[in-house]
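[1] Return a 3D structure for these sequence lines:
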Amino acid sequence: MTRYLISFDDGAMDPIPDEDLPDVGKAAHAVVQEAVNAGVWVFGAGLQRQRASVVATDGTVTDGPYPETKEVIGGFVVVDVVSREEALAWAARFAVACRCAQEVRLLMPDPEMDAMVRRADGR
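    Below you'll find the predicted structure:
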């Protein structure tokens, strides 16, 4: 299977009226439960709206994001699916539930990291 990042931009949900947010949350959690039940859920979360801290390679910490950053991730899901088409189908479900567009990106495979995780999990 292949992992995909499904994400949306910070502020993408701002147009949603506050009184609708509980319904959006319920709808999003229902899609998460579907993904868990389907065995494709890896991880996901919404991100707090805040300025990021950027740690440079020399260890220097600055407030970010970098000035050239135009968009910041507001939330994301990682799914492990058979195909890009399946990832797009899950993104469509999240788009409907969250009432905002979702970006889908293939995560680079890393067999060595996967092996480390399996060993740590005792698999």
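[2] make it CA atoms for all contacts and neighbour counts henceforth
    OK.
[3] Show me what the longest helix along the chain is packed up against.
    Longest helix of the chain, by residue count under DSSP state H: helix 21-38. On a contact count with 3 or more C-alpha pairs under 8 Å, 6 or more residues apart in numbering; DSSP states H and E, helix 21-38 meets helix 84-98.
[4] Would you do the same for the sequence below? I want to compare the two.
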Amino acid sequence: MTRYLISFDDGAMTFPEEDLPEVDKAAHAVLREAKDAGVWVFGGGLQSQRASVVATDGTVADGPFPETKAVIGGFSIIDVPSREDALKWAAKFAAACRCAQEVREIMHDPAA
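    Here you go, the predicted structure:
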């Protein structure tokens, strides 16, 4: 099996605020489906623009960073047999969250 990152950009969810309970319910239904299917690893939403960058010398810079064009708003890590399976799960999350999802394969590191 291979792990995939499914994510969406902060600000991609552009539906009216009154739709949030319905979107939340739909997204959690897909999450439960992924758990029940045994493919869910981990995921969550991220605080908007609340990043810190730690340099190689240990210096810390706290955001928001205006030069950043896009930041991740939320993500899911799934473990599935193929990219096609990952794309199917991304389609479910896209429909539930009402926004496009990006899919990236996580490189396997046998030493990790």
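[5] For structure 1, list the residue farthest from the centre, please.
    When distances to the mean C-alpha position of structure 1 are computed (C-alpha atoms, centre = their mean), the maximum falls on residue 58, with 28.2 Å.
[6] wait, is that residue part of a helix?
    No: the assignment for residue 58 of structure 1, made by DSSP: H, G, I helix; E, B strand; the rest coil, is coil rather than a helix.
[7] so what corresponds to it in structure 2?
    Under the alignment by TM-score structural alignment, residue 58 of structure 1 pairs with residue 57 in structure 2.
[8] Grab the most central residue of structure 1 for me.
    Central residue of structure 1 (C-alpha atoms, centre = their mean): residue 76, at 1.4 Å.
[9] And what about that one, helix, strand or coil?
    State at residue 76 of structure 1, reduced to three classes by three-state DSSP: strand.
[10] who touches it in this structure?
    Neighbouring residues of residue 76 of structure 1 by C-alpha atoms under 8 Å, 6 or more residues apart in numbering: 5, 6, 7, 8, 44, 45, 46.
[11] if we can go back for a sec, return the mean post-superposition distance for the longest helix of structure 1 against structure 2.
    Here the mean offset of helix 21-38 of structure 1 against structure 2 after fitting is 0.4 Å, by mean C-alpha distance after the TM-score superposition for structure 1.
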